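Trainee: Coordinates for the following, if possible.
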Amino acid sequence: MNKEKVVIVGASHGGHQSIIELLDTYKNLDITLYEAGDFVSFMSCGMELYLENKVTDVNDVRNFRPEEFEEQGVTISNNHLVKSINLDEKTIDVESDGHTETVSYDKLILSSGVTPNELPIPGKELENVFLMRGYDWATKIKSKLEDSQVKNIVVIGSGYIGIEAVEASIKAGKNVTVIDTIDRPLGTYLNSEMTDILSKELTDKGVNVVLGSKVEEFLGDQKVSSVKTDKGTFDADVVIQATGIKPNTEWLKGTIDLDDHGFIKTNEYLQTNDQDVYAVGDATLAYSIPAQKNIPIALATVARREARYVAKHIFEDKHSEAFTGVVGSSALSLFDYHFATSGLNQMSATRSGINAKSSFFKDSLRPSYIPESDNPEVFVQLTYDEKSHVILGGAVMSKYDITAQGNTIALAVQQKMTLEQLAEADFFFQPGFDRQWSLLNLAAQSALNQYKF
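Mentor: Prediction:
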């Protein structure tokens, strides 16, 4: 019996999950994965743990080792760059060691991922100007954090990746400046009530926070020595750029339909403009349940859910069901604070053209008779449709780790619960853990202007 041949491009979360699901679902497949890099498969979201010495070996910061799947008959080829797709012939052109070969497929799964943005400014070629993504950059940055000659580090960008770089650099004993064009750190993830708290946390920990500022030039002689902005010049022995991402899809132009920003367009079955070519992960536009449209959501959880769906339906002539979509949830620590966010906030709701409102709730985690020393302050943000009160997103934050409650918000968004339903949802009570009305009950009741217990 001939084996159906599935080719996967990209070894990160989407590619990894695709292999797992294909092996679990089918017994007679020829599976090949091509990875452009030499390391399979570095988990960039674990970089901060490595930089802070919470992971002993950079080679362990990975989703899988090739031999794990090769033992099951899967071909894993690193240092193989897929250059083009020939849709009519159902082949791809793959380059390795200066040679190009043409490989056939029956089904093709694209998980090509994204690459970090590099600022197009003078001085970007100077030594010690780094990007915060991938195996090679992780090892370079780690060496500088351990170098006693490096005193000043400038981080460009105050999103998740930039904040991770900031914290790792501070913990390494460096003088740190963070610069961003927006006016709030983490402003695309959280509403202002929470970012105001986190901005103070940054300055309290010694970070020089420069917001609403444009970087104009990296200065130095061979090596970077300072960063020039429209708000002044800042000393820099090392610069770490964390200014967003762009889809790694340049090679697909003219073959696979892309949007104006280069993201892969897919239908409700995660097929591209060719029915035998599927796409998952950061380089695609994911269907957002709260936004009710396809938007960029660069999260490992999204890629894995998409890959799971694709593997289940990839050989159906007529798809039995559409991909239901994702919420988009994430979490981060910023020094003493921990937060989790799910779905839309006020900014992303506005971008999606949704008439949304947001509430902010602040209280203690446990009943008032619990001493303050064992009763942490907690914050909850809820974003909801102004008319229907359907919950579109939210966030939780505290110096105590309550991030697991972000998963409850995610479930509420996925199930399209209203504020009224969350206000009365049945959660447990035990004073060592929570209130008589749980934290999320109270946050929803507060959004409805109901009596505060």
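Trainee: only C-alpha atoms for contact and neighbour calcs from this point on.
Mentor: OK.
Trainee: So which residue is smack in the middle of the chain?
Mentor: Taking Cα atoms, centre = their mean, the centroid of the chain lies closest to residue 299, which sits 3.6 Å from it.
Trainee: was I right about it contacting residue 282?
Mentor: Yes - between residue 299 and residue 282 there is a contact at 6.8 Å, judged by Cα atoms under 8 Å.
Trainee: how about the residue nearest to residue 233 when sequence neighbours are not counted, secondary structure?
Mentor: Sequence neighbours aside, residue 227 is the residue nearest to residue 233 in space, at 5.5 Å (criterion: Cα to Cα, 6 or more residues apart in numbering). At residue 227, secondary structure determined by DSSP: H, G, I helix; E, B strand; the rest coil is strand.
Trainee: Could I get the contacting residues of residue 227?
Mentor: 154, 215, 216, 217, 218, 219, 233, 234, 235, 236 (Cα atoms under 8 Å, 6 or more residues apart in numbering).
Trainee: Which secondary structure element is home to the first one?
Mentor: Assigning secondary structure by DSSP states H and E places residue 154 in strand 152-156.
Trainee: which helices and strands sit right next to that strand?
Mentor: Judged by 3 or more Cα pairs under 8 Å, 6 or more residues apart in numbering; DSSP states H and E, the packing partners of strand 152-156 are helix 160-171, strand 175-179, strand 232-235, strand 238-241.
Trainee: mind running it again at 10 Å?
Mentor: strand 129-131, helix 160-171, strand 175-179, strand 208-210, strand 223-229, strand 232-235, strand 238-241 (3 or more Cα pairs under 10 Å, 6 or more residues apart in numbering; DSSP states H and E).
Trainee: now the other sequence, so there's something to compare against:
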Amino acid sequence: MKIAVIGSTHAGTAAVTNMAELYPEAEITVYERNDNVSFLSCGLALYVGGVVEDPKGLFYSSPEKLRALGISLKLQHDVLNIDTDNQVIEAVNLVTGEQLTDRYDKLVMSTGSWPVTPPIPGIELENVLLAKNYNQANTIIDKAKQAEHVTVVGAGYIGVELVEAFEKAGKQVTLIDGVDRILNKYLDEEFTNLVEQDFQSRGIELRLGESVKEFSGAEKVEAVVTDKGRVETDLVIMCVGFRPNTGLLKGKVAMLDNGAIKVNEYMQTSDPAIYSAGDCCAVKYNPTGKHAYIPLATNAVRMGTLVAKNIIQPTMKNIGTQGTSGLHIFDLNMASTGLTETSALALGVNVKNITINEKHRPEFMPTSEDVQLKISYEPETRKILGAQVISKADVTQSINTLSVCVQTGMTIDELGYVDFFFQPHFNQPWNFMNKAGLAAAL
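Mentor: Purely as a prediction, here's the structure:
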């Protein structure tokens, strides 16, 4: 059995390490463009901000570890073409220029995603940078040393984390986004308002609802020109989103409109010999029951592991995802799962919402922080479809609990009576999740 794997970050590394253990007789070959494997891009901002001092901690495997498992690892090799009819790969060694072909019995597509780079005039200027892989992180660190003003374009997770890192490093920071608020894909307005107010109190300039029209400068970027003004700057980090890296299979397997590969519950594409995992493919989104593009490291590792389980024969189904994620920014902890009111409206899903504001533990304790929790549920069945939480206290694990509630179809009414422990150090006699369920029943 010859198994070829294209790409070795989260999903690819999870797939090959498990396949090497499960199928020691298999001949596994990995093709990877970079000179490293398994970089945790979700730790990029922590590395840039100096929280992570040793970058080795951002790699959960290494070429040496993979080769020790008997895997043939072809680093700095770019796959040029996949002949799916004859099950042949054509690749090039990026160092020597040597071209090669390889046959496969099974193919794992784990090519991940790549930052969106809009065709903005001046985007090729020096100091307009992307934020995705290890080499780009090192470039950001190097360029930021000489920068006094940094502009981040894109207010998603990586964008706001970089804003925090640069502000803590003493830089002047501007955050630009075409949408009128930050983190709009993850949190509703009453949550993002709290984060925006915190940013502004720290002197961070927010230019929301503005579109970048041009990067201005001679050789290096000197300013960002938007439809509402101009920002003088020394360094620009582009964080406007990611697109699936699937050009090699375009027209050869079923995809979503954005190019994300569709897979069945066993991670198999519409071509029976090809499996896919990670940021290059779509996944079943449990709140709607449909395929969705949700590029998260957690999804990628699970999918890569499932590919290994199922590549010889169907063994374990993918139970889908709620898109559960969390974030720590300055003094605030926030997390979400499933549908928000905003995303439900965009998808045409009718939801009801209950929002509560509580103290995370009794006020007789030395400290007691505010907690804001919002739960979205289906009006007819009253099944929980999503939730969001924010607090200075770290109560984000509640969102993992509510993720299970969404996955298993629990109703908002049942949530009111779930057995949660009480201990004054941690919570209230009625847990705030219970209180949300009880309030929705009124």
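Trainee: Now do the helices for structure 2: every range, in order, please.
Mentor: 10-22, 44-48, 63-68, 134-144, 157-168, 189-201, 297-310, 341-347, 397-408, 412-415, 432-440 (DSSP state H).
Trainee: I'd like the ones you listed written out as a markdown table, with distance to residue 74 of structure 2 and mean neighbour count added.
Mentor: Converted to a markdown table, these look like this (distance: least, Cα to Cα, whole Å; neighbours: other Cα atoms under 10 Å):
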| stretch | distance to residue 74 of structure 2 | mean neighbour count |
| --- | --- | --- |
| helix 10-22 | 13 | 24 |
| helix 44-48 | 24 | 23 |
| helix 63-68 | 9 | 13 |
| helix 134-144 | 18 | 17 |
| helix 157-168 | 29 | 23 |
| helix 189-201 | 44 | 16 |
| helix 297-310 | 19 | 23 |
| helix 341-347 | 41 | 15 |
| helix 397-408 | 37 | 19 |
| helix 412-415 | 50 | 21 |
| helix 432-440 | 49 | 20 |
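Trainee: Now render those helices as TSV, adding distance to residue 361 of structure 2.
Mentor: Formatted as TSV, the helices of structure 2 follow (distance: least, Cα to Cα, whole Å):
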stretch	distance to residue 361 of structure 2
helix 10-22	37
helix 44-48	30
helix 63-68	45
helix 134-144	39
helix 157-168	28
helix 189-201	20
helix 297-310	30
helix 341-347	27
helix 397-408	14
helix 412-415	19
helix 432-440	9
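Trainee: Return the residues in contact with residue 296 of structure 2.
Mentor: Residues near residue 296 of structure 2 by Cα atoms under 10 Å, 6 or more residues apart in numbering: 10, 42, 278, 279, 323, 324, 325.
Trainee: Tell me the counterpart of residue 301 of structure 2 in structure 1.
Mentor: Alignment note: residue 301 of structure 2 maps to residue 304 in structure 1; criterion TM-score structural alignment.
Trainee: Its match contacts residue 11, doesn't it?
Mentor: No - proximity of residue 304 of structure 1 to residue 11 does not meet the contact threshold set by Cα atoms under 10 Å, at 12.0 Å.
Trainee: what residues do the two have in common as contacts?
Mentor: With Cα under 10 Å, 6+ apart, residue 304 of structure 1 and residue 11 have common neighbours 17, 18.
Trainee: hmm, back to that, to which residue of structure 2 is the residue nearest to residue 233 of structure 1 aligned?
Mentor: So residue 227 of structure 1 corresponds to residue 224, using TM-score structural alignment.
Trainee: so the strand holding residue 154 of structure 1 corresponds to what in structure 2?
Mentor: Using TM-score structural alignment, strand 152-156 of structure 1 pairs with 149-153 in structure 2.
Trainee: Contacts only, for the aligned residue in structure 1 for residue 138 of structure 2.
Mentor: Taking TM-score structural alignment, the alignment pairs residue 138 of structure 2 with residue 139 from structure 1. Residue 139 of structure 1 makes contact with 47, 50, 51, 58 under the criterion Cα under 10 Å, 6+ apart.
Trainee: and stretch 378-395 of structure 2, which residues are buried?
Mentor: 378, 382-395 (16 or more other Cα atoms under 10 Å).
Trainee: And residue 280 of structure 1? What does it align with in structure 2?
Mentor: Checking with TM-score structural alignment, residue 280 of structure 1 has residue 277 as its match.
Trainee: tell me the contacts of its match?
Mentor: 10-12, 14-15, 108-112, 261-263, 267-269, 283, 299-307.
Trainee: for residue 357 of structure 2, same thing?
Mentor: 370, 371, 372, 373, 374, 389, 390, 391, 432, 435, 436.
Trainee: Check the gap between it and residue 435 of structure 2 for me.
Mentor: 10 Å (Cα to Cα, to the nearest Å).
Trainee: same check, this time on residue 203 of structure 2
Mentor: 36 Å.
Trainee: likewise residue 342 of structure 2?
Mentor: In this view, residue 342 of structure 2 and residue 435 of structure 2 are 23 Å apart by Cα to Cα.
Trainee: same deal with residue 7 of structure 2?
Mentor: From residue 7 of structure 2 to residue 435 of structure 2 the distance is 45 Å (Cα to Cα).
Trainee: now do residue 193 of structure 2
Mentor: 23 Å.
Trainee: residue contacts, the equivalent of residue 422 of structure 1 over in structure 2?
Mentor: Under the alignment (TM-score structural alignment), residue 422 of structure 1 maps onto residue 415 of structure 2. Taking Cα under 10 Å, 6+ apart as the contact definition, residue 415 of structure 2 lies against 383, 384, 402, 405, 433, 434, 435, 436, 437, 438, 440.
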